[in-house]
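Trainee: build the 3D model from these lines:
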Amino acid sequence: MVQDITNSIKLETGGETWTIKNDNPFSGTGGVAIGIEFFDSSYGYIGISGASGNKSKIWLTRDGGESFTEIQLPMEAVDKLPAEGEKYGLSIEDYQYLSMPEYDNKSLTIKVMTNSEEDTGILFESLDKGASWKLKN
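Mentor: This next block holds a predicted model:
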C-alpha cells in the first residue's frame, strides 16, 4: 500500500471523525509516507520520500500536527563518508535519504543514507527531542 502525504489530519473521538489540521503542512512538498511516529499526543515525526527512494525528508511537530518543521541535519559536520560510500566514489551530496528517528530512552538518532535500501549511513543524534542535531561518531 502506498500513501501520498499532502495534508495533516487528526483522528478524534475514537475514529468517528477526522479533522484537517493543516492543508499544506509540508510547504507544498508531497510524497510517499515512510513513517509516522508520535511519542505523545503532540510530539511526533513524519517521514516523506520521493518515488525513487533516494531522497527523503523528516518533519517534526510539537503541536499534534497543527504545524511541522523540516529536520535540518548538520551535513557540513561530516568529514568522512562511510567506507562503502568511499569505495564507490560517492560524495556527501549522494546522502539524501533520512531514516525515521529512533529513540533509545535518552536520545533520538537519524541515519542518512544514499537510498532506502541501504544499511550503512551517517548517524546523527539529538539529546533535546529534535531541537538540535549533531554528528554521532
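Trainee: contacts and neighbour counts: CA atoms only from here.
Mentor: Will do.
Trainee: for stretch 20-35, buried residues please.
Mentor: If you call a residue buried by 16 or more other Cα atoms under 10 Å, then stretch 20-35 has these buried ones: 21-22, 25-26, 30-34.
Trainee: swap in stretch 68-84?
Mentor: Neighbour-count burial for stretch 68-84 [16+ other Cα under 10 Å]: 68, 71, 73, 75, 81.
Trainee: TSV for these, including secondary structure?
Mentor: Output for the buried residues of stretch 68-84, formatted as TSV (DSSP: H, G, I helix; E, B strand; the rest coil):
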residue	secondary structure
Phe68	coil
Ile71	coil
Leu73	coil
Met75	helix
Leu81	coil
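Trainee: name the helices or strands packed onto the longest strand seen in the chain?
Mentor: Ranked by number of residues, the top strand in the chain under DSSP state E is strand 31-38. Strand 31-38 sits against strand 4-5, strand 44-49, with contacts defined as 3 or more Cα pairs under 8 Å, 6 or more residues apart in numbering; DSSP states H and E.
Trainee: chain center to it: distance?
Mentor: Computed by Cα atoms, centre = their mean, to the nearest Å, the chain-centroid distance of strand 31-38 equals 8 Å.
Trainee: would you map the strands across this structure?
Mentor: Secondary structure of the chain (DSSP E): strands at 4-5, 8-12, 17-22, 31-38, 44-49, 56-61, 69-70, 97-98, 102-103, 108-113, 122-126, 134-135.
Trainee: now show me the structure for the sequence below, then we'll compare the two:
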Amino acid sequence: MEAVFYNFEKTKDGGTTWTEVNGDPFDQNMGVAEGLLFFTNDFGFAGLTYASEDFSMLYVTKDGGETFERLELPLDTVTELPSESAELGFTIEDYDYHTMPQIVDGKMEIYLQTDAMEQQGIIFQSEDNGVTWEYAGCKE
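Mentor: The predicted structure is shown next:
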C-alpha cells in the first residue's frame, strides 16, 4: 500500500459532477483510507491507517464533511485488557488500531485492536450517536 493525501468530494447528481467539500480531511496525516461511513447526511466517520495496518485513526464529521476532527476515545476509563495482553505483554498503548464504527444492538461500537487482523480488542460504545463514548469491555 502507498501512503497518500486525500481530499473529500461529494456529488448531488449521481456522480456526473463532484464538488470539493474538504481539501484535507485527515489534517496533513498521510496513510491509506480505511473507510468512509456516514450514518446521516451530516454525521460520519473517515478512517486512516498506515501501510503496516498496525495503527489507525478515526475522524468524525458532523457537518457533512466540511470539517473532520480526530476521534479521541476515553482510554483512561479502560479497566481490563483482552486476555492475550498479559501473555503477549500488551499495554493499553498497543491497542491503537481503530475499527470503523458499526451499530450493534442499537449502540454504536468501535473496537481498538493491536492491528487490522487482530480478533481481540477493547470495545467502546456510544448511545448518543458518537457524542460520548464509554468503555464497554473486551472482545475476545
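Trainee: isn't Ser56 of the second structure right up against Gly35?
Mentor: No - assessed by Cα atoms under 8 Å, Ser56 of the second structure is found out of contact with Gly35, at 11.0 Å.
Trainee: now the most centrally placed residue in the first structure: closest residue in space, sequence neighbours ignored.
Mentor: By Cα atoms, centre = their mean, the first structure has its centre lying nearest to Ile58, at 2.3 Å. Once flanking residues are discounted, Ile58 of the first structure sits nearest to Gly47: 4.4 Å by Cα to Cα, 6 or more residues apart in numbering.
Trainee: and that neighbour, what does it touch?
Mentor: Contacts for Gly47 of the first structure (Cα atoms under 8 Å, 6 or more residues apart in numbering) come out as 33-36, 56-59, 99-100.
Trainee: among the residues you listed, which two are most distant?
Mentor: Greatest spacing in those, by Cα to Cα: Ile36 and Ser56 (13.2 Å).
Trainee: tell me which of those two has more neighbours.
Mentor: Ser56 (25 against 14; other Cα atoms under 10 Å).
Trainee: in the first structure, what residue sits furthest out from the centroid?
Mentor: Relative to the centre of the first structure, the most outlying C-alpha is that of Glu16, 28.9 Å out, by Cα atoms, centre = their mean.
Trainee: pretty sure the residue nearest to the centre of the first structure is in contact with Ile46, am I right?
Mentor: Yes - when contacts are counted by Cα under 8 Å, Ile58 of the first structure is listed as touching Ile46 (5.8 Å).
Trainee: and for the two, which residues touch both?
Mentor: Common contacts of Ile58 of the first structure and Ile46 (Cα under 8 Å, 6+ apart): Met100.
Trainee: count the residues that sit near the closest residue to Asn137 of the first structure other than its chain neighbours.
Mentor: Spatial nearest neighbour of Asn137 of the first structure, excluding adjacent residues (Cα to Cα, 6+ apart): Leu123 at 7.5 Å. Residues near Leu123 of the first structure, counting by other Cα under 10 Å, number 17.
Trainee: same question, Gly65 of the first structure
Mentor: 22.
Trainee: that one reaches Ile20, doesn't it?
Mentor: No - Gly65 of the first structure sits out of contact with Ile20 when judged by Cα under 8 Å, with a separation of 9.5 Å.
Trainee: okay, and the common contacts of these two?
Mentor: Here Gly65 of the first structure and Ile20 share the contacting residues 8-10, scored by Cα under 8 Å, 6+ apart.
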